[in-house]
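Enquirer: pasting a predicted model and its sequence here:
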Amino acid sequence: MTFDPDAQLDTSDVVDQRGGGGGFPGGRGSVIGLLLALVAAAVGIPVATMGGGSGSGGSSAAPGVVDSSSLAAKCRTGADANANDDCRVVAVVDSVQNYWTSEFANSGKKYERAQTVLFTNSTSTACGPATTQVGPFYCPGDRTVYLDLGFWQELRSKFGAKGGPFAQAYVVAHEYGHHIQDLQGTLGRAQQNAQGPTGGSVRTELQADCYAGIWAHFATTTKDANGRPFIDALSQQDIADALDAASAVGDDRIQQETQGKVSPESWTHGSAAQRQKWFTTGYQTGELKACDTFAGGV
């Protein structure tokens, strides 16, 4: 994945809270963990499997202080995104949201932009406190994507993915897929027969994968405010990296590696094959109607 070096980045949708840390109120860890797990099951957060990172370092902000000025200073163009992990996230968020803004407008609707919060260790959200162990997630309560960049290392070291810039882009685009579901009023369907290989949670997650694929389909034609595409080119290796990441976080693969057996009745995100299938469906078709995971088999 190569960004157009002259593409203009807009950091206004990315908030850097690294170095702050929302923290958990003392004495309520088990209760909060349970509540967060229930919220996660509803909105697609892989609580038990997508975390455990030690954090990504952080900014020089004092604890509790939001420091986004550094992002605005260093993340100005696609050239910055090609050279810097933080700026790559900004560029992907810009591209994803500009695509969905255009897609909604084509349907006569207005897209509501969502923020991405970068954090280290822990943070407070409208869905409750969260730690890096939750992994990347979308909170419908404040319509925000939360991301600890230490997850990129976790994706490789813990889940066995090859990683790469477009694997990271897939993760971000997937979480914004949940935002699209929220705007469509369909995110709550995750709670319908929540668990199991054909349950509501799996269907919701697979649809978010499909939406990520749709963005990938249009990634090289989605433009900045000046009409320049954010991304110059995607290679077959980029798509392979995204599919590899999708496979790595499949329920069956995680269960086999962590408990030595596969238990489909407890799935919440879908198998490796399902996740690859639905990302590919979105990528190949570029059509929302192709992403109806709630119709028929998955």
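Expert: Sure, I can see it. Numbering: from 1, shown residues only.

Enquirer: drop to CA atoms for contacts and neighbour counts, all remaining ones
Expert: OK.

Enquirer: quick check: closest non-adjacent residue to residue 267.
Expert: residue 196 (4.8 Å; Cα to Cα, 6 or more residues apart in numbering).

Enquirer: what are the buried residues along the helix or strand hosting residue 31?
Expert: Under the criterion of DSSP states H and E, residue 31 resides in helix 29-43. Of all the residues in helix 29-43, those buried under the rule 16 or more other Cα atoms under 10 Å are 32, 33, 36, 37, 38, 39, 40, 41, 42, 43.

Enquirer: part of a strand, is residue 113?
Expert: No: with DSSP: H, G, I helix; E, B strand; the rest coil as the criterion, residue 113 is coil rather than part of a strand.

Enquirer: chain center to the helix holding residue 31: distance?
Expert: On the basis of Cα atoms, centre = their mean, to the nearest Å, helix 29-43 sits 18 Å off its chain's mean C-alpha point.

Enquirer: that helix: what's the following helix or strand?
Expert: helix 69-74.

Enquirer: and here is the other one:
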Amino acid sequence: MDFKDDVQLDNSQVESRGRGRIPGGGLAVGGGAAGIIALIVALVFGVDLGGITGGGGGGEPAAVGPSSDLSAQCKTGQDADQNEECRVVGVVNSIQEYWPKAVQGYEPAKTVMFSGQVSTACGDADSAVGPFYCPADRQVYLDLSFFKELESKFGAKGGPFAQAYVIGHEYGHHVQNLLGTNAKAQQGDQQGPQSASVRLELQADCYAGAWAKNAYETGLFEKPFTKTDIEEALSAASAVGDDSIQERTQGRVNPEGFTHGTSAQRVKWFTTGYEGGDPAKCDTFAGSI
């Protein structure tokens, strides 16, 4: 994944915050295996922290310490190729260049990079929750340490495009929020192999694939993504399947506890989006998944 060296980055779409304290303290997740699964599976690529995080409420996210000046270090595509934070800026820029052309009425969403802890309109969170999208403030939250966890604990290959896939997935949730899909899905079953939650997550994977297919046309990349890039994304998608995570954490697979889809399903739906390049082909709510 190579950015054009001279392309200009738009830092206004990404905010970088330092480490800080959460008022009222951390996550409130039930103990035992069920609680651990809820934390890892429901929030690794989660949609809404409501009911899982402690504290928090409405309003703007609280500031949590010194911010990194992205405008000073992330100016061009060359910076994005050499610096992880700048790469996030470049990927976000590309995603938000794509979606207005694919979805009428698309509204930009900011990404907040944080370290350790963050306060959001959906509640308070720390790095254990992984990347997530908060519908209440329409922002994506990302602790870069998650990408190391993706390799060391989830067995993914890692790499720049694995990161791009994760970000693309979270912006898929933003698109769902704008289209009203999130609200509809919350009215259905939240667990189980055919649940609304699983369908929502697989659609976000598909949306990430649709962006990836069209990313070169956004003008930020030197060339279309390579087979190696896509393999990085597929490895990440497979690593965070419900069955893979359950097997790693509790030694058995329980389909009735699924919230995000199996490894095979996540690979299938990212591939569907990538091969078709059309979000209209991402209707996971119609028929079998």
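Expert: All right, it came through fine. Owing to the predicted nature of the structure, the values given are computational and were not obtained by experimental measurement.

Enquirer: tm score of chain vs chain?
Expert: Scored against TM-score structural alignment, normalised by the length of the second structure, the superposed chains reach a TM-score of 0.87; 269 aligned residues with a Cα RMSD of 2.5 Å.

Enquirer: what's the helix holding residue 31 of the first structure packed up against?
Expert: strand 128-131, helix 200-218 (3 or more Cα pairs under 8 Å, 6 or more residues apart in numbering; DSSP states H and E).

Enquirer: tell me, stretch 156-170 of the second structure lands on which residues of the first structure?
Expert: With TM-score structural alignment applied, stretch 156-170 of the second structure matches the range 161-175 in the first structure.

Enquirer: just checking, the residue nearest to residue 267 of the first structure touches residue 266?
Expert: Yes: the pair residue 196 of the first structure and residue 266 qualifies as a contact (Cα atoms under 8 Å) at a distance of 5.2 Å.

Enquirer: mind listing the helices for the stretch 151-289 of the second structure?
Expert: 160-179, 181-185, 196-214, 227-239, 242-250, 263-276 (DSSP state H, counting those that start in this stretch).

Enquirer: surely residue 158 of the second structure touches residue 152?
Expert: No: at 9.2 Å, residue 158 of the second structure does not count as touching residue 152 under the criterion of Cα under 8 Å.

Enquirer: which of those two has more neighbours?
Expert: residue 158 (20 against 12; other Cα atoms under 10 Å).

Enquirer: how near is the more buried one to residue 125 of the second structure?
Expert: Taking Cα to Cα, to the nearest Å as the measure, residue 158 of the second structure falls 24 Å from residue 125 of the second structure.

Enquirer: again with residue 9 of the second structure
Expert: In this view, residue 9 of the second structure and residue 125 of the second structure are 28 Å apart by Cα to Cα.

Enquirer: what do you get for residue 254 of the second structure?
Expert: From residue 254 of the second structure to residue 125 of the second structure the distance is 27 Å (Cα to Cα).

Enquirer: about what we covered before: what's the counterpart of the residue nearest to residue 267 of the first structure in the second structure?
Expert: The equivalent of residue 196 of the first structure in the second structure is residue 192 (alignment by TM-score structural alignment).

Enquirer: its match: how many residues sit nearby?
Expert: Residues near residue 192 of the second structure, counting by other Cα under 10 Å: 17.

Enquirer: contact partners for it?
Expert: Residues in contact with residue 192 of the second structure (Cα atoms under 8 Å, 6 or more residues apart in numbering) are 198, 255, 256, 257, 258, 259.

Enquirer: residue 237 of the second structure too?
Expert: So, once contact is read as Cα under 8 Å, 6+ apart, residue 237 of the second structure ends up touching 205, 263, 266, 267, 270.

Enquirer: check residue 164 of the second structure too.
Expert: Residue 164 of the second structure neighbours (Cα under 8 Å, 6+ apart): 88, 91, 233.

Enquirer: which residues are contacting stretch 179-193 of the first structure?
Expert: Contacts of stretch 179-193 of the first structure (Cα under 8 Å, 6+ apart): 41-44, 111-112, 114, 138, 140, 143, 178, 199-204, 208.

Enquirer: can you say which of those residues are buried?
Expert: Buried residues within the contacts of stretch 179-193 of the first structure, counting neighbours by 16+ other Cα under 10 Å: 41-44, 111, 114, 138, 140, 143, 178, 199-204, 208.

Enquirer: and the match of residue 196 of the first structure, how far from residue 83 of the second structure?
Expert: Residue 192 of the second structure is 40 Å from residue 83 of the second structure, by Cα to Cα.

Enquirer: same check, this time on residue 89 of the second structure
Expert: Applying Cα to Cα to residue 89 of the second structure and residue 83 of the second structure gives a distance of 10 Å.

Enquirer: tell me which of the two has more neighbours.
Expert: Each of residue 89 of the second structure and residue 83 has its neighbours counted (other Cα under 10 Å); residue 89 has more, 27 against 14.

Enquirer: surely that one meets residue 8?
Expert: No: when contacts are counted by Cα under 8 Å, residue 89 of the second structure is not listed as touching residue 8 (10.6 Å).

Enquirer: which residue is nearest the middle of the second structure?
Expert: In the second structure, the residue lying closest to the centroid (Cα atoms, centre = their mean) is residue 170, at 3.1 Å.

Enquirer: contact partners for the residue lying closest to it once chain neighbours are set aside?
Expert: Excluding the flanking residues, the one nearest residue 170 of the second structure by Cα to Cα, 6+ apart is residue 133, at 5.8 Å. Contact partners of residue 133 of the second structure, counting by Cα under 8 Å, 6+ apart, are 46, 47, 48, 139, 140, 141, 170, 171, 173, 174.

Enquirer: tell me which residue of the first structure lines up with the fifth one.
Expert: Under the alignment (TM-score structural alignment), residue 140 of the second structure pairs with residue 145 in the first structure.

Enquirer: helix, strand, or coil at that match?
Expert: strand.

Enquirer: okay, residue 92 of the first structure and residue 75 of the first structure: tell me how far apart.
Expert: 12 Å.

Enquirer: so which strand or helix has residue 99 of the first structure?
Expert: Counting by DSSP H and E, residue 99 of the first structure is found in helix 85-106.

Enquirer: buried stuff in that helix?
Expert: 86-102.

Enquirer: repeat for stretch 259-269 of the first structure
Expert: Under the neighbour-count criterion of 16+ other Cα under 10 Å, stretch 259-269 of the first structure has 262, 264, 266, 267, 268, 269 buried.

Enquirer: just give me the closest of those residues to residue 235 of the first structure.
Expert: residue 269 (26.8 Å; Cα to Cα).

Enquirer: alignment lookup: the closest one to the second structure.
Expert: The pairwise alignment with the second structure assigns residue 269 of the first structure to residue 260, based on TM-score structural alignment.
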